[in-house]
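K.L.:
the amino acid sequence is not available; the structure is as follows:
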C-alpha cells in the first residue's frame, strides 16, 4: 500500500510570516506537521549571493530548531507571473535558467532535496505557431537537462516540474511526459509534481 506523508508549502507565510523562525513555529506547534516545502516567494533569488546564503542558513536553523524536514523548494506566485524557460526572448530564457540555478544553490544550502515548479509558459503567439511551439519546447527540454546536471552537482535528488492548468503551459500528462527524464550519469531525475487541481480546471480541455 502506498504511504503518504502530509506536509505543507510555506506559501501561507508570504508577506505574513516571512522569517523562517515564525513559519517554522506555526508548522510545528499549530499545524502539528514536520515536513515542509519552502516557497521561493520567500527567497530573494535575484539578490546578492550573500543574502541568499544567509536566508538559506536561516531556513536550515529554523527547521532544525523545530524538528522540521525540508523536502524541497518550489516556485510561487511571483515566478508563475513569468514565461520563464518558454519566454519568447532568448535572453529572458537565459535569465530564467540563471534564476533556477540560484534556486538550486539555495535549496542545497538550506538542506532541501529537490526544487522546481512552474517552468514556463508560451506566449499566445508562440502557442498558436506549431513550428515555434516545438522549437521552444525542445529548448525547454535542453534547459531542464542542464538544470538537472546543476542539481546533481549541488547534491540534490530531483528536479520537479509541475503540471499547470492553461493549455499554453505544460498541462496535460502527455505534454509533461515529454519533459520528464530518469536520473542519469551526472544528472538528477526530472520528475512530475502532480497538481491534481490543475487537472480539473473548467474550460481547459
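P.N.:
Now that the structure is in, tell me what you want to look at. Since this is a predicted model, take the numbers as computed values, not measurements.
K.L.:
please count neighbours and contacts with C-alpha atoms only from this point.
P.N.:
OK.
K.L.:
pull the distance from stretch 65-76 to the chain's centre.
P.N.:
Offset of stretch 65-76 from its chain centre (C-alpha atoms, centre = their mean, to the nearest Å): 12 Å.
K.L.:
should've said stretch 80-99
P.N.:
14 Å.
K.L.:
so which bits of that stretch are buried?
P.N.:
Counting neighbours by 16 or more other C-alpha atoms under 10 Å, one finds that the buried residues in stretch 80-99 are 82, 83, 84, 85, 86, 87, 88, 92, 93, 96, 97, 99.
K.L.:
got it, and stretch 18-26?
P.N.:
Buried residues in stretch 18-26 (16+ other C-alpha under 10 Å): 18, 19, 20, 21, 23, 24, 25, 26.
K.L.:
for comparison:
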C-alpha cells in the first residue's frame, strides 16, 4: 500500500487581531518550524468585508513574504465570519447567489491561481426545515446541486480541492461519518464533480449529545424518568419529543391508576 505524503501545517488563526498582515504572521509561523500554512479568511482576508483592491494587495504581499521566509500557504479556510450565516442553505436564493458569486467563486479563483486548496463550512439548515422531512430532503437536493456546481467551477479554475468541513450538530451537515460519506457521494453522483471534506477532531467532542438512542434506552426513559417534561435522550425532531411526552404521560397515568 502506498501512503500519501502528508505535511504538517499551521493555521494562522492564532494571529487574529494581533498579526494581521502576511509579513507579520508568516515569519512567526516559519520561526516555529512550519513551512506549510493554512491561511484563515478571518485574518483580514475575507471577500465579505474587504475590497478587491485590498485583496489584490494582500496577495501580492503574501507572495513577497512566502519568498522571503521560505514558507507557503497551501490552503485557505473560512472561520467564524462565514459560520454566522445559513449561507448555501438559506431559503432565499438571493442569499445563496450572493455567497456563491461574492465569496466562493473569488476564493476558488484565488486558490487556483496560487496552486492551493480551500475549504469552508458555509451552510446551516434553519429549524423549520429541520422539523419537516420533505423540506429537509428538498434542502439537501438543492445543496447537492449547488456543491456540484462549485466542484465544477473549482475543477475548471485550477483543479482546486474544495473541502466542506464536517461539523458537530445536526443542522450543520454533514456531521457524522456515514452522513459525510452520503453527502459527498450524492454530490458526485450528479455530474461527477468532486467535493471533499475536512475532519475537525475538535468537533467530535460534542457529538455524543446527538447519538441516536437504542430502543432499550427509550423504553427505560419512559418508565424510569420522573414526570418533569424533560427527556434525557436526543430524539431529533419536535414530533419525536411530542410522542415521547405522550407515552410518558400515558405510563404515568397508568401507574397512578394501578
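P.N.:
All right, it came through fine. Quick caveat, the model's predicted, so the values are computed rather than measured.
K.L.:
go through the buried residues of stretch 80-99 of the first structure and say which is closest to residue 118 of the first structure.
P.N.:
For the buried residues of stretch 80-99 of the first structure, the minimum distance to residue 118 of the first structure (C-alpha to C-alpha) is 8.3 Å, reached by residue 84.
K.L.:
could you measure from the aligned partner of the closest one in the second structure over to residue 105 of the second structure?
P.N.:
Under the alignment (TM-score structural alignment), residue 84 of the first structure maps onto residue 87 of the second structure. In this view, residue 87 of the second structure and residue 105 of the second structure are 14 Å apart by C-alpha to C-alpha, to the nearest Å.
K.L.:
same check on residue 141 of the second structure?
P.N.:
Residue 141 of the second structure is 21 Å from residue 105 of the second structure, by C-alpha to C-alpha.
K.L.:
so if I had to pick from these two, which one is more boxed in?
P.N.:
A direct count of neighbours by other C-alpha atoms under 10 Å for residue 141 of the second structure and residue 105 places residue 105 higher, at 16 against 13.
K.L.:
then that one would be within a strand, right?
P.N.:
No. Per DSSP: H, G, I helix; E, B strand; the rest coil, residue 105 of the second structure lies outside any strand segment and is helix.
K.L.:
residue contacts, it?
P.N.:
150, 153 (C-alpha atoms under 8 Å, 6 or more residues apart in numbering).
K.L.:
what's it aligned with over in the first structure?
P.N.:
Under the alignment (TM-score structural alignment), residue 105 of the second structure maps onto residue 101.
K.L.:
rewinding a little: got TSV for the buried residues of stretch 18-26 of the first structure, with secondary structure and distance to residue 10 of the first structure too?
P.N.:
As requested, the buried residues of stretch 18-26 of the first structure are exported to TSV (DSSP: H, G, I helix; E, B strand; the rest coil; distance: C-alpha to C-alpha, whole Å):
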residue	secondary structure	distance to residue 10 of the first structure
18	coil	9
19	coil	11
20	helix	9
21	helix	12
23	helix	7
24	helix	9
25	helix	12
26	helix	10
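K.L.:
nearest to residue 12 of the first structure, of the residues you listed?
P.N.:
Using C-alpha to C-alpha, those come closest to residue 12 of the first structure at residue 23, 8.6 Å.
K.L.:
the closest one and residue 132 of the first structure, how far apart?
P.N.:
43 Å.
K.L.:
next one: residue 194 of the first structure
P.N.:
Per C-alpha to C-alpha, residue 194 of the first structure is found 27 Å from residue 132 of the first structure.
K.L.:
what ranges does the first structure have for its strands?
P.N.:
Under the criterion DSSP state E, the first structure carries strands at the ranges 8-9, 35-39, 69-74, 114-117, 158-162, 189-193.
K.L.:
centroid-nearest residue for the first structure?
P.N.:
For the first structure, the residue nearest the mean C-alpha position is residue 116 (2.2 Å; C-alpha atoms, centre = their mean).
K.L.:
can you pull the contacts of the residue mapped onto that residue from the second structure?
P.N.:
In the second structure, the residue matched to residue 116 of the first structure (TM-score structural alignment) is residue 119. Residue 119 of the second structure sits next to 75, 76, 77, 78, 162, 163, 164, 165, 198 when contact means C-alpha under 8 Å, 6+ apart.
K.L.:
ok, and the closest non-adjacent residue to residue 119 of the second structure?
P.N.:
residue 163 (4.3 Å; C-alpha to C-alpha, 6 or more residues apart in numbering).
K.L.:
and residue 109 of the first structure, by the same measure?
P.N.:
In space, residue 109 of the first structure is closest to residue 56, 5.6 Å off (C-alpha to C-alpha, 6+ apart).
K.L.:
how close does that neighbour get to residue 43 of the first structure?
P.N.:
On the measure of C-alpha to C-alpha, residue 56 of the first structure and residue 43 of the first structure end up 8 Å apart.
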